[in-house]
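# Sequence and predicted structure, then a few things I'm wondering about:
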Amino acid sequence: MKVLKFGGTSVGSAKNINNVINILENYSKNDSIICTVSAVGGITDKLLLAGKQAQNKDIEYINTCHLIKDIHFEIIDELNSNNGKSIIEQVAIELNALKSLLDGIYLINELSPKTSDKLVSFGELLSSFIIAETMKHRGMPVVCKNSQELIITNSNFTKAEVNYNITNKNIQDYFSSASQKITIIPGFISKSHLGEQTTLGRGGSDFTAAIVAAALKVQQLEIWTDVSGMFTTNPKLVKQAYPIEKISYQEAMELSHFGAKVLYPPTVQPVLSLNIPIHIKNTLEPDAVGTIISNDDTNNTSPVKGISNISNIALLTLQGSGMIGIPGFSKRLFETLSQEKINVILITQASSEHSICLGIDENDAELAKTAIDATFENEIALNKIDPIIVEKDLSIIALVGDNMKNHQGISGKMFSSLGKNNINIRAIAQGASEKNISAVILQSDVKKALNTLHEQFFESKTKQLNVFITGVGNVGEKLVEQIKQQRKYLKENLKINLRVAGLSNSRNMIFNEEGIDLSNWKEQLATGEKATLESFFEGTKSLNLRNSIFVDVTANKDVAGLYAQYLRQSIGVVACNKIACSSDYENYKLLKRLSLKYNVPFLFETNVGAGLPIIDTLGNLIASGDKITSIHAVLSGSLNFVFNNFNDTTKFYDVVKQAAKEGYTEPDPRIDLSGVDVARKILILARESGMDMNLEDISNTPFLSDAGLESDSVDDFYQTLIDDEAHYQKLYASAKAKGCQLKYVAQLNNGKASVSLQEIPSDHPFYNLKGKDNIVMFYTQRYPEQPMIIKGAGAGAEVTASGLFADIIRVGND
């Protein structure tokens, strides 16, 4: 004999009911079958709604009642085509009784727990009757047995307690003489010893099946639902979640208690002592393996078996100095909640005895506060304790696993991974058995928390990075293309799953939490929503994705001004924009402090030398205990390109125009040619060396003509280059006469920095610097005479994009 249970979704439509019938028909070829069914999906909620409407004198209850009738009649018609008349007639009688009950509730303006149980019983009675009668019409050997005649309870309405002695005897006596191959029984419903209709609590259909399975000592209980077993976590929130093949009773109960809706927690109790396995299977995929719950868990190698959560939690805090060392506070607190029939989901108390925190259903919060404040009215008046503090919009997340107690560092991994993603923990609870570690967090952080923990404990060490890029011009476009090209490589070789979740230019922006399709991102962006800097920040923050990185590929001061906001939300910042790191020293230090405080990256390698590892090398020197004595560098690829291509046969204007066209200069070339860009770069290196310095502290000797320095616009500036050609030819002629090359040099010596155009002799390392190359020479205590030299391309869209990409990858490798 086998016991099967089918939930509301499994019997929620004619199509699904046909699947159920096919499964029962196949099973009955070899065994006698007892099948417990829930109400048609959503009907129990509609019954409760109709009852509440009637109680509140809302005439809309009539329409809700009609909707319930229409749903059942439609299912009957689809299942039985033209042969369902007799079924409809009987169902109509039951629905008329339902309407009369609702009319009575409306008239007396009251819905007691006893009446509520009678009301919701209609759901299972109707579904079991419809399924059984349909099977009879198809010639199957089936009987519908009312479980209210078998399961006897006390009179604790809405969640009655089973009298197992009477119930077990009833079940055993009935099935010992039953000759039918298939028995359909309604789940959830029962009767008290006084003959009153009772229910076993929401989810009680599972319980009904377990009661029957235990009474008959069957070999296995099968729970059929709409998912293929118990998953490592909620698959609706975590796409990488997968079914758990085997799990222990204790682990299943913990996961069910903390929100895994596949199984109703009390279900386990009747079968636990008899070691009857529970097999969770999928009605829509009957061949899927599913999950087996038993004590024989040979696959229990992973310390964490699942991650679950309960939503809509309120946290109650009872605190006060008058609690310390005084016995009885906990007793009075819990007695108060018990008297109000308020279930406590989580408890935590500080060892100082100064406070007790309780997690309860949010719907009970106001009732709990009123009751507790009344209980402790005297102590509150004497200022011994504070009025109860209520926090809402919370959720409990829980790690569950029998083997967690044998593995060190589980809680450390849990809390550190949550902390890195700015998920604040309001309370923590862990039992001595160490099978469950629970934490209370904001409801809005649940999806990010579940994904973060699942990645930490269940995925093959693949780290997902969610990138939000603003500025998709020349460099930004190259970065997107590089990401598109290398995504597969990163996932396979570096275990980094890199997704571009947001893109923005000065006009439009797009977001996709599953990752933007990079094959047509330009078309998507062109039709995206209107963009502002604040709206892009709000969009990034509201998605609340783990390991989020904001990438600034602009030279915009306002964008740089938002870095602090991103960092405070635990969103990392990767930037080629030099403005933030060369802004006021206090702002620079603030960004550094925020990066440390919120444990998120703030990386700006491309601020100096584009893709060259200059800042990273400098950081490694400092971190290893070395000290910078001086820095000599050519830090402007654009200026190096200009002076390498400028001579007495070219015009300065033409060379600058060419540099701008090839993307070596900023959109406003005055930033490069005025020396401001180079000054910012040496300032950043000075600061990264540990010096307190601002931009005005750097000596900048300009080489531009006075007219060029005073120009009001880019167009005016270009005109001065034409007009002042003789000025620039004079600079070139002076260097040529001495056998020198013109190089724009940055220097840092004895705590002082300068930038200027210099005539470099042929024996100097800077002399043969070609094209757009940069070079940096670090003189340190360890490199006092022969400097550490870094040299290579220091400008261009490709290398700058690759430098940004390298910073993003560095985040993934941390």
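Noted; the coordinates are in hand.

# going forward, measure contacts and count neighbours with C-alpha atoms only.
Will do.

# What are the boundaries of the helices in the stretch 251-400 of the chain?
Assigned by DSSP state H, counting those that start in this stretch, the helices in the stretch 251-400 of the chain fall at 268-272, 329-339, 365-375, 377-381.

# can you check the stretch 51-200 of the chain too?
So, for the stretch 51-200 of the chain - with DSSP H, counting those that start in this stretch - the helices run 61-80, 85-108, 113-137, 164-177.

# of those helices, which approaches Leu316 most closely?
Among those, helix 113-137 comes nearest to Leu316, with 26.6 Å by CA to CA.

# quick check: angle from that closest one to helix 61-80?
Helix 113-137 runs at 20 degrees relative to helix 61-80, counting by axes from the mean of the first three to the mean of the last three CA atoms, to 10 degrees.

# Packing partners of helix 113-137?
On a contact count with 3 or more CA pairs under 8 Å, 6 or more residues apart in numbering; DSSP states H and E, helix 113-137 meets strand 33-37, helix 43-55, helix 61-80, helix 85-108, strand 142-144, strand 182-186, strand 197-199.

# Buried deepest among those, which one?
Ranked by mean neighbour count, those are led by strand 197-199 with a mean of 29 (mean count of other CA atoms under 10 Å).

# One more to weigh against that first structure:
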Amino acid sequence: MSSTSFRVMKFGGSSVGSPRRLRQVLELIGLHAKAGPLAVVVSAMGDTTDWLLEAAELATRGELEEALTVVARVAHLAKTNATALHPARGTPLAARVDRLLAPLQQLLQGISLTRECSPASRDKVLAFGEWVSSTLLAELLEASGTPAAFRDARQLLVTDDTFGNARVDVARTREQLQRQSAGWGASVPVIPGFIAATVDGRTTTLGRNGSDYTAALVAQGLGASEVTVWTDVLGLHTADPDLVSDAYPVPHLTHGEGLELAAVGVRMLHPRTMIPLIESGISLRIRNTMHPDHPGTLIDAIGSRDGQRPTCIATREDLALLGIEVRKLSDQFQLGERALAALRASRVTVWMTAQSANGQSLAVVVPRPDVERARAALETELSQELARREVEPLGVRQPVTLLTLVAEAMGQGVNVAGRFFSALGAVGVGVRASAQGASSRSISCVVDAADTAIAVRTTHAAFNLAHQQVSLFLLGKGTVGGQLLAQLRAQQDLLRERHGIALRVVGLADSRHTLFEPAGLSLEGLEERLARVDRGEPGTRTLVPLLDELRRLPVPILVDCTAAGDVAPLYTEAFRRGVHVVAANKLPLALPWAEREALVAEARRNHVAYHYETTVASSLPVIDTLANLVRTGDTVRLITASLSGSVGYICNELMAGVPLSVAVRAARDRGFTESDPREDLSGADVARKALILARELGLPLSLSDVALEPFVPASAQADEPTEAFLRGLRALDGEYAEKVAHCHPSGTTLRYLARIDPSKLGTGTPVIRVGLHAAEVGHPAADLRGSESFVSFTTTRHSDFPLTVRGAGAGGAVTASGVLADILRVSQTLRGR
């Protein structure tokens, strides 16, 4: 194209809907008119088209006064915008608006008399919106120093008489534009969008996105180099910003990508707009009227050369999925062809079809308001086959959403479809049907309407973000929860920059207070902010409604750092909503066997993660190690473990000559024990951990099956305040000093151990034993230091030298780091890169 070729600018209704925006439009046109030939296409102001439709409907019902009131509303908007820009010409401009709208009032009067508004009459009514805005814009440009003239689109665009959605005669339209433009001179032609005329001069409209289509046709007819659509957004975004807060404008797309997006219903594009541009090689740029310095989105024949260019995620909502399944297929059945022909004859729009490879079944996606018409059309077409029961009764699923990925690069890489479906499956979104075009520029699937937000956000994050967003709802801000928040504060930036994971705490709750903010809570002073929240109802049932909000966020994870005993129902509700659970809470895993199995099965059924590594040995990878042994076919013969870092610390202190009462108090002060040390000293905590390990082997055991010897006799654990209990331990100092004295001559070490022997199952001998032992020299437990824990696995493959996991086994910071590791494990699994 030469440097003197036309450029076409189209301004939408929002761009001319207020004085401030209209002033910006005048400045933009004035600036660009100086750079060479320019044509302008303009839509009706603001909501004028909707108002005109309302006026036509009122007149059709005979409510003329109400219809004229609506016309007055249209006039007021036009006068306000025009006179605000040029107060000195306010009276002439207002009079001009009245003259323009006078024929509309007469037209509505005629409609009200006949109580009938034909498609042709409706097109006449709607045309007034663009007619007024373009006429005023031309006069305002002249008044501001930019030569301009109104050019009636009805003398330029030639169509058939399909009123409401007229078909353009492209050849005649090009001829008209070329002939008339020869006499335009240097003034900027201001052309109303959306409207056209038949060969005999009857007014028609071009339907949805009609003004954009007008701009494309004008550009084609004038041989323009580029069309710029000025609107109220910064460009075509990677996803709907209302659904995805991280959506961002796409700088560059190909014509093919634009056409794919138009085909799946992206609001700013339409196939009719794209086709003239593609045929003539004309570029389309989408820009923001109020941010003219932003480059917006360029759509041309070349597209982006960036190998990491973004992928657009388009959604079409309020649809229905109709399924047809054939019981007996013959060569003559032609299911797809017959179904589509029937729907086309019934004027039902089909947004997607998906047919099985053998033609046995067909899925058709249609607008939900048309579902009954579609069903009737298909049942009529297949009536004989339905009567002979050769076809299953039609299935209808509604409402559903059509989710589509569009990117030119999709056909140039592998595993795009795999990443797409894997991302959806990982968050529990069911795919009801799918399709991919031969161009490989796009892939579409149908999801339930309720899953729209989570599907879009998850897919957008998987394909467009340099980081994986993760949404955390944290239960508990005590020792472990508090440390986890501290670690998140310290690690957030590092995790984002080095590992591509953006952890965001969206909720925090303790036993009486809850904070929840989908956009994310500031971590600074979060605990104090929670304490200031009005006290709520106790228990976890009140948290269930928040799970509905959590599930709609990217990678939702419920993180349980409490020791609450009533959380299993909350976990179940989370799983059912596609929310992952990371827990340091042992109690749900120690429920009766059937309840525990039901909980784990619920997570598996909903394809979500349930990670609880820290329930056994703080941050040590014990459960994962055991799972790997079992998965690889090894047989576990014996597990020996010191599973309480707190009791391990107390044992070390005892062996060093520290009295029991002093050692227990020190362990509590260091944060090694529960707030009430009796939970540790009773052995119940170790028994639960041992039970969890045994159940990982598939052993259907319960706590009552554990042969438990408390570390401190049950008789010493009276129901009294914690401080009184700690003072009462002094009475046992001598007894435990004597236990230590017995160890010294033999060189053994006092340890509190769990032993799991699967071979004892069904023999009447306990499979799990927990109690005090004197560990001999060389035993893995003998040289444990401080609060260290260990777990030793004797297996078929590790028989001579048991596989041992050893390390710090207590402390809020250590446990919190294990919880964080489980969170990252979920995140990295879903990231899929």
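Alright, I've got the coordinates. Remember, predicted model here, so these are calculated numbers, not experimental data.

# one step back: of all the helices and strands packed on helix 113-137 of the first structure, which one comes closest to Ala252 of the first structure?
strand 33-37 (20.5 Å).

# so how much does the closest one differ from the second structure once superposed?
Superposed on the second structure, strand 33-37 of the first structure shows a mean distance of 0.7 Å to its aligned residues (mean CA distance after the TM-score superposition for the first structure).

# Setting aside sequence neighbours, what's the nearest residue to the counterpart of His252 of the second structure in the first structure?
His252 of the second structure maps onto Lys246 in the first structure, with residues paired by TM-score structural alignment. Spatially, and ignoring its direct neighbours in sequence, Lys246 of the first structure is nearest to Ile292 (4.9 Å; CA to CA, 6 or more residues apart in numbering).

# So what does that neighbour match up with in the second structure?
Match for Ile292 of the first structure (TM-score structural alignment): Leu298.

# Repeat that for Ser699 of the first structure.
So Ser699 of the first structure corresponds to Ala707, using TM-score structural alignment.

# re earlier: can I get the helices of the stretch 51-200 of the first structure in a markdown table with distance to Thr649 of the first structure?
Below are the helices of the stretch 51-200 of the first structure laid out as a markdown table (distance: least, CA to CA, whole Å):
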| stretch | distance to Thr649 of the first structure |
| --- | --- |
| helix 61-80 | 88 |
| helix 85-108 | 99 |
| helix 113-137 | 93 |
| helix 164-177 | 104 |
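
# So which of the ones you listed is nearest Ile307 of the first structure?
Evaluated over the helices of the stretch 51-200 of the first structure, closeness to Ile307 of the first structure peaks at helix 113-137, with 31.2 Å, by CA to CA.

# which residues in the second structure does that closest one align to?
Using TM-score structural alignment, helix 113-137 of the first structure pairs with 119-143 in the second structure.

# on average, how far is that stretch from the matching bit in the first structure?
Mean for stretch 119-143 of the second structure is 1.6 Å (mean CA distance after the TM-score superposition for the first structure).

# Sort out which residues of that stretch are buried, please.
For stretch 119-143 of the second structure, burial by neighbour count (16 or more other CA atoms under 10 Å) applies to 119-142.

# Just tell me what Ile510 of the first structure corresponds to in the second structure.
Using TM-score structural alignment, Ile510 of the first structure lines up with Leu515 in the second structure.

# on average, how far is the helix or strand that contains that match from the matching bit in the first structure?
In this structure, Leu515 of the second structure sits in strand 514-516 according to DSSP states H and E. With mean CA distance after the TM-score superposition for the first structure, strand 514-516 of the second structure departs from the first structure by a mean of 2.0 Å once superposed.

# Quick check: which helices or strands does the lengthiest strand in the first structure pack against?
Counting by DSSP state E, the longest strand found in the first structure is strand 306-319. Judged by 3+ CA pairs under 8 Å, 6+ apart, strand 306-319 of the first structure is in contact with helix 249-257, strand 355-361, helix 365-375, strand 389-400, helix 446-457.

# State the span of the second structure onto which the last one is aligned.
Same thing as helix 446-457 of the first structure. Aligned by TM-score structural alignment, helix 446-457 of the first structure falls on residues 452-463 of the second structure.

# Relative to the first structure, and after superposing, what's the average distance for the matching stretch?
By mean CA distance after the TM-score superposition for the first structure, the fitted stretch 452-463 of the second structure averages 2.4 Å away from its aligned residues in the first structure.

# Could you dump the helices of the stretch 251-400 of the first structure into JSON lines and include mean neighbour count?
Below are the helices of the stretch 251-400 of the first structure laid out as JSON lines (neighbours: other CA atoms under 10 Å):
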{"stretch": "helix 268-272", "mean neighbour count": "21"}
{"stretch": "helix 329-339", "mean neighbour count": "15"}
{"stretch": "helix 365-375", "mean neighbour count": "17"}
{"stretch": "helix 377-381", "mean neighbour count": "14"}
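
# and of those, who's closest to Ile223 of the first structure?
Counting by CA to CA, Ile223 of the first structure lies closest to helix 268-272 out of the helices of the stretch 251-400 of the first structure; the figure is 11.5 Å.

# Where in the second structure does that closest one fall?
Counting by TM-score structural alignment, helix 268-272 of the first structure corresponds to 274-278 in the second structure.

# Mean distance of the matching stretch to its aligned residues in the first structure, please.
Averaged out, stretch 274-278 of the second structure is 2.0 Å away (mean CA distance after the TM-score superposition for the first structure).

# Need the residues that contact that stretch.
Residues from elsewhere that reach stretch 274-278 of the second structure, judged by CA atoms under 8 Å, 6 or more residues apart in numbering: 216-217, 219-220, 255, 258-259, 262, 283-284, 301.

# how far out from the middle of the chain is it?
Distance of stretch 274-278 of the second structure from its chain centroid, counting by CA atoms, centre = their mean, to the nearest Å, is 32 Å.

# circling back: between the helices and strands packed on strand 306-319 of the first structure, which gets nearest to Leu67 of the first structure?
Of those, nearest to Leu67 of the first structure by CA to CA is strand 355-361, at 29.7 Å.
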